[in-house]
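A.B. asks: Here's a sequence, model it:
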Amino acid sequence: MSADPLIDSLLAAVGGRPDDLPLRLHLAGLLLDAGRGGEAIAQIGQALARDPGNNQAQSLMQRALGTPAPEARAARPPAPRAAPAGPTPPGDDPLAAYEQELADVVPPRFARAGDEPEPVVGDADRVYDVESATVRLADVGGMTAVKERLELAFLGPLRNPELRRMYGKSLRGGLMLYGPPGCGKTFLARAVAGEMGAKFLSLSIVDVLDMWIGNSERNLHELFEAARRNAPCVLFLDEVDALGHKRSQASSSSMRTLGNQLLAELDGMEGSNEGVFVLAATNTPWDVDPALRRPGRLDRVVLVLPPDAEARAAILEYHLRERPIANIDLRKVVVATEDFSGADLAHLCETAAEFAMADSVRTGEVRMIEQRDLERALKEVRPSTRPWLSTARNVAIFANEGGVYDDLVAYLKRRKLL
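C.D. replies: Sure thing, here's the model as predicted:
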């Protein structure tokens, strides 16, 4: 049998038995004999990852990298030289040579001086940005019902420690904010942290997901640990539907495992969650795993709606206050912006400012932002909440099991959308 068919057969066998090191190393030797050094190094690297001290694998790696074997080095008389003042340079160590060559595949065998990070001291955190929120609920326009719910769930017990102890109310819990995009869910979470005088830690899917098996779960655990170290802390799970998607619909086992890890962290199985307030936000609560909403986890669900007339007026005033304006009929703009989210209103003001600035550039005469600019902007900027409301209407009609979305049903009925 020729070498290549034999190698092909061994490659197939190793694929079926990846932990069979003698078979893998035999294949590596044949690859070296066939001049296929790159493939041989990959096979040897896999063997060393499983058994770093394997002498046969080390010998094959030295051969693959062109490093003299230990016996050959011992046979040569050493050249006279002065004793080194410090540690042996990496270039004089054959194992260090192929360790450096395979740094992206095989982790180093030993930690070197200086590799160990300094311990975390006080409120400092090595990996994650733990903020001190500066906004308060008074900075949030409107949302009276949402503020009352937050006062009942979190803020009241924190301000009244004696009553909290008497009633046995724990300083832990979770609440899920849902509603159309751009309506201030993230800003509201920061305001809650500021109102409590607590730290704020925001978690998104990109902070968690990792290509290597097990790393995503570890990242999630470390984020919760950072929140526990900095308690009292508001841990904000942004787009929780991505992180805690329905496990029955998960496209991979890794996402189901990640969902299980999130449930364990919320239950405090990996550490006490006392003083950790979990706020989650999503635009699609119907995609969130029902297990996340059971009592003791994200058991309170609050609808964050598009801003009402009072809130729209406050948001427009905020975005226009540092711009040159004249003769603005704010009441008329408020009436014309029903269903606009906070982000839509900010975009409306930005667009009106662009029209006024373009006119000033064209005429060479600087002028104020006027009512006509806002009315022109209203013809271009459309409320982004309407597609969400259309989807939410179907959910309210066909998927309101257990009355989870009763507040959404009431809102749609008030708006005569249901």
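A.B. asks: Could you use CA atoms for every contact and neighbour count after this?
C.D. replies: OK.
A.B. asks: ok, then the element right after the helix or strand hosting Pro157?
C.D. replies: Under the criterion of DSSP states H and E, Pro157 resides in helix 156-159. The helix or strand immediately downstream of helix 156-159 is helix 161-167, counting by DSSP H and E.
A.B. asks: Run the chain-centre distance for that following helix.
C.D. replies: 35 Å (C-alpha atoms, centre = their mean, to the nearest Å).
A.B. asks: before we move on, what about stretch 254-273?
C.D. replies: For stretch 254-273, the distance to the chain centre is 15 Å (C-alpha atoms, centre = their mean).
A.B. asks: Could you pull out the buried residues of it?
C.D. replies: Under the neighbour-count criterion of 16 or more other C-alpha atoms under 10 Å, stretch 254-273 has 254-263, 265-266, 268, 273 buried.
A.B. asks: re the thing from before, can you give the distance from the helix holding Pro157 to the centre of its chain?
C.D. replies: Averaging C-alpha positions (C-alpha atoms, centre = their mean) puts helix 156-159 29 Å from its chain's average.
A.B. asks: Contacts for that helix next, please.
C.D. replies: Residues outside helix 156-159 that contact it (C-alpha atoms under 8 Å, 6 or more residues apart in numbering) are 163-164, 169, 171, 196.
A.B. asks: here's the other one to compare against:
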Amino acid sequence: MSDVSPLIQSLRTAVEAAPGDVPLRLHLAGLLLDAGQQDDAVTQVAVALQHAPGDGQAKALMVRAMSNSPAQTPPSVLPSAPATPPTEPGPGNTFNWGAAADQVKDVLPPRFVEEPLATDGSGDPEGAPAWDVDAPGTVRLADVGGMQEVKDRLDAAFLAPLRNPELRKLYGKSLRGGLLLYGPPGCGKTFVARAVAGELGASFLSVSVNDVLDMWIGNSERNMHELFETARRQAPCVVFLDELDALGGKRSRTQSAGMRNTVNQLLTELDGVDAAANEGVFVLAATNVPWDVDIALRRPGRFDRTLLVLPPDAPAREAILRYHLRDRPIEKVDLGKLVKMTDGLSGADLAHLCESAAETALLDSVRTGVVRMIGMKDLLGAAKQTVPSSEPWFASARNVAMYANDGGMYDDLVAYLKKRRKL
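C.D. replies: The predicted structure follows:
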């Protein structure tokens, strides 16, 4: 049998069509061995072992292929016991799999690029960064359409003291502090946080609950400490804690000692080891349910300032619609009319509206066979079908504003609900 054997050629074609079919690839490898083509056989078996590392037939074929290729195989690789290899390598088999792997290492890329963690979840690869810190970005508050009240509050809380160091020194204003952004989902809290980092010329470290919580006891607290240590080294740095209610929920409501310890660690990091430990570290957090955040996180010196981020106003809706329509084929779109029709929709709702309008035009083009542009009819139809996703949030927030507004914590929410006649 030779390399031009019709059977081998057919099997090569079949394997190329189904690269994950291990039995088919091993059958080809066996025929190649019978034809005296050990190198090709080794390649085929190596690919099979990548798909099925524990396959006994593949291991036996590898032993056979390497044993039949003494000119290319180091003596240490060859079996030193019986001349006929066992079909399944066992304890008595002295075949050197490490040397065999070295010989075929250039055939396939490594299956893993990092060393696995230890069984206790520790042991990050040496030199690997624990947290990805984004360099100062180009997004500024000017890139946030509308939302002037939000911008004014942010300027007073963070930006004005930074821009006026002499006045800050005169009045003893520290650069420490935290700001809690709250409001209905999909209204741009993360984008606002990035804009603040851009205004400060600061690095940006975004943290979610999945980045911190760990199944191993003590690791969650360690992760929390390491992220703040990273921010201190990268100062000025904005730390953005997304879903703060999950990371810092009320300890009285949780039965998990691990979660309570994580909240305690967060409180410790916010206070800093000493008065200057967190200088230049700006902590922003976002939540949809601020009333579920532990009260200790809301005391002065921590997240003592809150900012309500509401569904976009008219200028913001126009900017969002322009952004999501910028690369789509549109004609005769009256943005002014569309902005009026979309009052109350969140940024995520507006993105969905544009997607739905594009889908309508696409399906119509498929049915008729004539490609057409996205028009006002598509956008208005999508607007009528889009229900504001923030309504359930306001239904819950209304009860909080009416019965749990202790100390005027949610006065801005009360004012908005009265303005919208929802209270």
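A.B. asks: hmm, back to that, now distance to Leu203 of the first structure too, for the contacts of helix 156-159 of the first structure, in a markdown table please.
C.D. replies: Formatted as a markdown table, these follow (distance: C-alpha to C-alpha, whole Å):
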| residue | distance to Leu203 of the first structure |
| --- | --- |
| Leu163 | 32 |
| Arg164 | 28 |
| Lys169 | 26 |
| Leu171 | 20 |
| Met196 | 19 |
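A.B. asks: Show me which of those residues are buried.
C.D. replies: Neighbour counting over those (16+ other C-alpha under 10 Å) leaves 171, 196 as the buried ones.
A.B. asks: Strands along the stretch 201-350 of the second structure, start to end?
C.D. replies: For the stretch 201-350 of the second structure, the strands defined by DSSP state E, counting those that start in this stretch occupy 203-207, 237-241, 281-287, 305-308.
A.B. asks: Looking at those, which one is packed in the most?
C.D. replies: When the strands of the stretch 201-350 of the second structure are scored by mean count of other C-alpha atoms under 10 Å, the highest mean neighbour count falls to strand 237-241 (a mean of 26).
A.B. asks: ok so, going back, distance from the helix holding Pro157 of the first structure to the second structure after superposition?
C.D. replies: Compared with the second structure after fitting, helix 156-159 of the first structure deviates on average by 1.0 Å (mean C-alpha distance after the TM-score superposition for the first structure).
A.B. asks: Spatially nearest residue to whichever residue in the second structure pairs up with Asp289 of the first structure (excluding sequence neighbours)?
C.D. replies: Mapped onto the second structure by TM-score structural alignment, Asp289 of the first structure lines up with Asp294. Closest residue in space to Asp294 of the second structure, ignoring its immediate chain neighbours: Lys250 at 3.9 Å, by C-alpha to C-alpha, 6 or more residues apart in numbering.
A.B. asks: What sits closest to Ser346 of the second structure if chain neighbours are left out?
C.D. replies: Distance criterion C-alpha to C-alpha, 6+ apart; nearest residue to Ser346 of the second structure, sequence neighbours excluded, is Pro311 at 4.8 Å.
A.B. asks: how near is that neighbour to Pro184 of the second structure?
C.D. replies: According to C-alpha to C-alpha, to the nearest Å, Pro311 of the second structure and Pro184 of the second structure sit 7 Å apart.
A.B. asks: Tell me the secondary structure of Leu181 of the second structure, please.
C.D. replies: With DSSP: H, G, I helix; E, B strand; the rest coil as the basis, Leu181 of the second structure sits in strand.
A.B. asks: That one and Phe303 touch, don't they?
C.D. replies: No: counting by C-alpha atoms under 8 Å, Phe303 is not a contact partner of Leu181 of the second structure; they are 9.6 Å apart.
A.B. asks: which of the two has more neighbours?
C.D. replies: Leu181 (25 against 20; other C-alpha atoms under 10 Å).
A.B. asks: Spell out which residues sit in contact with the aligned partner of His221 of the first structure in the second structure, please.
C.D. replies: When the second structure is aligned by TM-score structural alignment, His221 of the first structure is paired with His225. Contacts for His225 of the second structure (C-alpha under 8 Å, 6+ apart) come out as 265-266, 269.
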